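Student: 3D model of this:
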Amino acid sequence: MRLRVEFTTEPFDLDQAPAHAVVARQVIETAELEAVDVGPFGNTAEGGADVVLTAVDALLRKTLEAGATRVSLQVNVIEEDE
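Tutor: I've put the predicted structure just below:
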């Protein structure tokens, strides 16, 4: 099964990336995910279910530890071509 995760961390700071946003980027970029798109207002990544779920676990734990007050995420199953 392939999954796509979309997430944001808050609070926002448009002048400087907050620590939790930097941590989120590190988690996603070091995981073995595909189609990674990291931006100031939303982030997406795709991969196999185990990889995505492991990354989501690390993302939640590490961004909250780094000061995030809210992490919004959505996980979708990607239909694979047969």
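Student: contacts and neighbour counts: CA atoms only from here.
Tutor: OK.
Student: which is the succeeding secondary structure element to the helix ranked longest in the chain?
Tutor: Longest helix of the chain, by residue count under DSSP state H: helix 49-65. Tracing the chain C-terminally past helix 49-65 and defining elements by DSSP states H and E, one meets strand 70-78 next.
Student: who's in contact with that following strand?
Tutor: For strand 70-78, contacts defined as CA atoms under 8 Å, 6 or more residues apart in numbering pick out 1-11, 60, 63-64.
Student: same check on stretch 54-69?
Tutor: With CA under 8 Å, 6+ apart as the test, stretch 54-69 has contacts from 9-11, 19-21, 23-24, 27-28, 31, 70-71.
Student: sequence B follows; please return its structure for comparison with A:
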Amino acid sequence: MRLKVEFTTEPFELDGFPEHAKTARRVVDEAGLSVDVGPFGTSAEGTAEQTLAAIDRLVRETLAHGATRISLQVSVVGEDGEPIADREGAG
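Tutor: The predicted model follows:
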């Protein structure tokens, strides 16, 4: 099974890249996940085992580095990277 996690950490800082955001990026990179950084959040994809382990580290370490809120969404994805629930006829 493959999983995709989409996440943001807060508080946002317009003047720089906060330590908790740097920590989140480091965690998913070190987990070996495929990472996509967007303007409103970051997504990372990998096997269920590596993604779940990265989520645990991400939550613990970003809180330790100043995050006051972490928003996560986890989706099961096919080999093509598309969420299973978004496929026609999937429920």
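Student: related to what we said a few turns ago, flag every buried residue along the longest helix of structure 1.
Tutor: For helix 49-65 of structure 1, a neighbour-count test (16 or more other CA atoms under 10 Å) marks V52, A55, V56, A58, L59, L60, K62, T63, L64 as buried.
Student: next one: stretch 73-82 of structure 1
Tutor: V75.
Student: ok, stretch 4-21 of structure 1 next?
Tutor: For stretch 4-21 of structure 1, by 16+ other CA under 10 Å, it's R4, V5, E6, F7, T8, T9, E10, P18, H20, A21.
Student: redo those residues as TSV? Include secondary structure and distance to G48 of structure 1.
Tutor: Output for the buried residues of stretch 4-21 of structure 1, formatted as TSV (DSSP: H, G, I helix; E, B strand; the rest coil; distance: CA to CA, whole Å):
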residue	secondary structure	distance to G48 of structure 1
R4	strand	9
V5	strand	11
E6	strand	15
F7	strand	17
T8	strand	21
T9	strand	23
E10	strand	26
P18	coil	29
H20	helix	25
A21	helix	23
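Student: those: which two are farthest apart?
Tutor: Using CA to CA, the two most remote members of the buried residues of stretch 4-21 of structure 1 are R4 and P18, lying 24.2 Å apart.
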